[in-house]
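*Asks:* Structure here, sequence nowhere to be found:
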């Protein structure tokens, strides 16, 4: 199993279960939203006279879908669209997203719990009507829509190796009903054959054969259903939507064999797995994470875009963010999204943000982290400068020294530094040597004020374009942990964070060897094995972590903080009891 396959499996579990165009097209206005198919079939949507027709050229049409967003954890959530914690989808919700600049929406739908049995596999009419209502709201907003079959991929389609005929019959029956229901919808509606397809107990050769069979069957069913489906854009995934070269090559072979110019390749991307989930000590968007991203986009471009086949990254994000905003340090996540937007733009790929409620608050109709969304939105059209960190720590007491950060201009030019509305003076408040920005001791001392623990000031490094880079000046002391007793259900370690922030946890047995679910690295996964609670003043060791420990063995924990501080702690499990101590 590759790192990306592990990441895909990990993401399915956290869900409650176990291409664009060159910048010239944007400048020409091609990315304004479109509506009908134009010369090969008009739909009945009310926007038909208000927006340009969907291009006959698939590359241009897919470019018009950029940027996109996923309605995650709603219609893919099983028996009810609110069962995974999201509110019922409303037109106002889609209106708001459209107003934020999105041009497309992927609507994942899981049909399993709304289907009757063989031989017809009839889809419940009320559910199909509800899906159509949401699709029509999006189309009325001028959005492109991508509709698929989602968790069906592992719920029943994955059994194809051992139950081939029944799976194929159900797959074709499902798509026959979907295609028939939506056959006269406008060209802004696209179909995606299946989400993250996988096949139980198969080798790579059989997996490739079965996916080719599903994609080919999907193409045949939709094209023969008539209406606007005759030339509707159809999206075909790689195995598990993984962007590995061999899997892309298999998909390229399928697309070539179908002789259809209106096919779109799909992969998903959640970043370099250790960084994306904050494990193995990969806390930063470093060279390894940057290289992984660059290679994925180059493969997508060279395999498909360069040969005239458009690409969508149907889902992207950072896996650790699904568990909460502390899973990946915010500044490192900002750098990830800034780089991702640039890579998508320069490689001609259309992307759709995976959002299961982590980003957009669907009840309050606003972004949970407005600054993060500003960074995403800026990346759609330009680059932004960043820095080696967005955190500068100063001691709670004693002398405050100069602090130096390395700027990453990203082909912009540094223009200056501000504290609120006050422009800081170069030479007096800070110095700049190449890309090394040094904040002077006197300036930091002034900004820190009484040095009460926490953020004392927020600076803005301004560049010639893009979003300013925010730098938090934080007063801190080395965190203090206290003794604790708990059960294997979980242990909460009382913690005085004293202004600091937890980066990662290293775990080793006293007699040697790594301790924890990840036995191949001492650095355990943030949130999966441990989790800080800043308002509750504690660090929680999870059941997953504690269950993995050897009974009676002393475990040495080293907590690494963003200030650079390291604090050692000791844990021993005896039966169902866990004791933690500072010595």
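*Replies:* Done, it's in. Quantities reported herein were computed from a predicted structural model and do not represent experimental measurements. Residues are numbered from 1 along each chain as shown.
*Asks:* Please make it C-alpha for all contacts and neighbour counts, starting now.
*Replies:* Will do.
*Asks:* end to end, how far does stretch 139-147 reach?
*Replies:* This stretch, stretch 139-147, spans 12 Å end to end (CA to CA, to the nearest Å).
*Asks:* now it, how far from the centre of its chain.
*Replies:* Centre-to-centre, stretch 139-147 and its host chain are 21 Å apart (CA atoms, centre = their mean, to the nearest Å).
*Asks:* Contact partners for residue 229?
*Replies:* Listed by CA atoms under 8 Å, 6 or more residues apart in numbering, the contact partners of residue 229 are 179, 183, 184, 222, 223.
*Asks:* Kindly report the same for residue 314.
*Replies:* Residue 314 makes contact with 106, 266, 267, 268, 351, 352, 353, 354, according to CA under 8 Å, 6+ apart.
*Asks:* got another, please set it beside the one above:
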């Protein structure tokens, strides 16, 4: 059992960031703030409409729907092309089901109102006819009801034309529909999310909610958190609350009920809530993403997510599911290096299982936002080898405590943040943009932060505030969201990530909290 005074993830961390050769920053000029279609998308209805323009990205190619040659005339072919942020790649899904290109004032149109396979798609004067009506499915399909066929890319290379074809659920028919916001915060779902906070070392404690030293979560706590943060991540460890093992791996109903109580408190405060599988993975726990362990890991993972999805299906779109925390080999093998080829295949399989299981439960889970995770939640090699499942409303979870020499108390024990090391967390954000947000896949940094250390007879909380607001601000320009780690430990020294004093229900570090709220907007 882990020490009750340390978060299991935090005290095992090593300064792998300092050993990494960092990639050069991705050019920012070509990056538009992107994210997947809104959680309000409902398959087959006009409620799938977004009210602001954004890109439509092919999930097979990673390229954007584009007006050929930036043309604006009737009959201009619609194709896919490298995403470049130009007006030729801006689209607005409207309430009547039409897709408008604001730059030309024309709509995506099936040529001559055709219904046959292979009929090409063009720009044409918006006229409200059936040839210009589209529905957005939870699987990412854009369907033309008049023909019963789907928008289809005839290839994945630049200039591949778009056509309609029998709906097959294939990657070349799966699209990420984005709508930008005035603040650059992503589409109408993600633009609602601002500052995020972790209820760490409570439901994720492996021996019970209070056994790592935190009091039981109360509604006054949640109410106070909601005054500064509108996204709360509730890490959850399930293995100690199962009443049966294989093959059902049944979760204790009383544990579900207690978790739901806290989830509902947060949602009643208009917060967005993220629940996950946390310390069931890592160390010598059962969720081991390696080829040799999958015969045990996969059935338990599937059984657990099926129960979670069914139990919470009645919750609206303010509840998000996150597949795993920092999945890793037994004893944490190569977690901070991003894993090996023995891990990447199993991780991708588990993430796909997660999406399949949740979507199969139907109801609100058909369009609920799902968050997938690379090996170790690693923002470099782990992220490089993550395959994001196809379909709408899927985001990526990553972690950064970079540089660990500032975020922890380990040598050289940096105490101040003067900007000279900005390039280290920026490297993580840039890589996430290159891989995901530039392709329309939202990123949420579900953990980041730094412990508060002794400094000049007091503490360095002001320096921590600068560090954390830099990450928040830098990530924000790409539409990436940040969720600060809070383990409830509010002293000074090792593993003191606490911002909220959960006993007195007062902010222990109001300077950090206020700075994060301002930076997130």
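*Replies:* Ah, there it is. Because the structure is predicted, anything quoted here is derived from the model rather than measured.
*Asks:* TM between them?
*Replies:* Scored against TM-score structural alignment, normalised by the length of the second structure, the superposed chains reach a TM-score of 0.60; 344 aligned residues with a CA RMSD of 3.5 Å.
*Asks:* about what we covered before: ok, so of the contacts of residue 229 of the first structure, who is nearest residue 137 of the first structure?
*Replies:* Residue 137 of the first structure lies nearest to residue 184 out of the contacts of residue 229 of the first structure, by CA to CA, at 15.3 Å.
*Asks:* what about the closest one, distance to residue 37 of the first structure?
*Replies:* Noted for residue 184 of the first structure: a distance of 11 Å to residue 37 of the first structure, by CA to CA.
*Asks:* ok now stretch 422-437 of the second structure, how far from the chain's centre?
*Replies:* Offset of stretch 422-437 of the second structure from its chain centre (CA atoms, centre = their mean): 14 Å.
*Asks:* So between residue 184 and residue 37 of the first structure, which is more surrounded?
*Replies:* A direct count of neighbours by other CA atoms under 10 Å for residue 184 of the first structure and residue 37 places residue 37 higher, at 24 against 18.
*Asks:* and the gap between the aligned residue in the second structure for that one and residue 269 of the second structure?
*Replies:* With TM-score structural alignment as the criterion, residue 37 of the first structure lines up with residue 40 in the second structure. As for residue 40 of the second structure, its distance to residue 269 of the second structure is 19 Å (criterion: CA to CA).
*Asks:* Is the match of residue 37 of the first structure within a helix or a strand, and which one?
*Replies:* According to DSSP states H and E, residue 40 of the second structure maps onto no helix or strand at all.
*Asks:* Same check on residue 421 of the second structure?
*Replies:* Applying DSSP H and E, one finds residue 421 of the second structure in no helix or strand.
*Asks:* Give the aligned equivalent of it in the first structure.
*Replies:* For residue 421 of the second structure, the aligned residue in the first structure is residue 289 (criterion: TM-score structural alignment).
*Asks:* residues in the first structure matched by the longest helix along the second structure, start to end?
*Replies:* Ranked by residue count under DSSP state H, the longest helix found in the second structure is helix 341-360. The aligned range for helix 341-360 of the second structure in the first structure is 205-224, by TM-score structural alignment.
*Asks:* quick one: the matching stretch to the second structure mean distance?
*Replies:* For stretch 205-224 of the first structure, the mean deviation from the second structure after alignment is 0.7 Å (mean CA distance after the TM-score superposition for the first structure).
*Asks:* for residue 461 of the second structure, what are its contacts?
*Replies:* 452, 453, 509, 511, 512.
*Asks:* of those, buried ones?
*Replies:* Listed as buried from the contacts of residue 461 of the second structure are 452, 453, 509, 512; burial here means 16 or more other CA atoms under 10 Å.
*Asks:* closest to residue 293 of the second structure among these?
*Replies:* Once CA to CA is applied, the member of these that ends up nearest residue 293 of the second structure is residue 452, at 37.9 Å.
*Asks:* That closest one -> the first structure?
*Replies:* Alignment note: residue 452 of the second structure maps to residue 321 in the first structure; criterion TM-score structural alignment.
*Asks:* quick one: the helices in the second structure?
*Replies:* Going by DSSP H, the second structure shows helices at 8-12, 219-225, 253-268, 294-311, 341-360, 381-384, 404-407, 423-435, 461-476, 510-520.
*Asks:* so can I have TSV of the ones you listed showing distance to residue 240 of the second structure?
*Replies:* Output for these, formatted as TSV (distance: least, CA to CA, whole Å):
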stretch	distance to residue 240 of the second structure
helix 8-12	16
helix 219-225	24
helix 253-268	10
helix 294-311	13
helix 341-360	21
helix 381-384	28
helix 404-407	30
helix 423-435	34
helix 461-476	33
helix 510-520	32
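*Asks:* re earlier: the match of residue 421 of the second structure touches residue 270, doesn't it?
*Replies:* No. At 10.7 Å, residue 289 of the first structure does not count as touching residue 270 under the criterion of CA atoms under 8 Å.
*Asks:* How about the contacts made by the aligned residue in the second structure for residue 75 of the first structure?
*Replies:* Using TM-score structural alignment, the partner of residue 75 of the first structure in the second structure is residue 203. By CA under 8 Å, 6+ apart, the residues touching residue 203 of the second structure are 209, 234, 235, 236, 237, 259.
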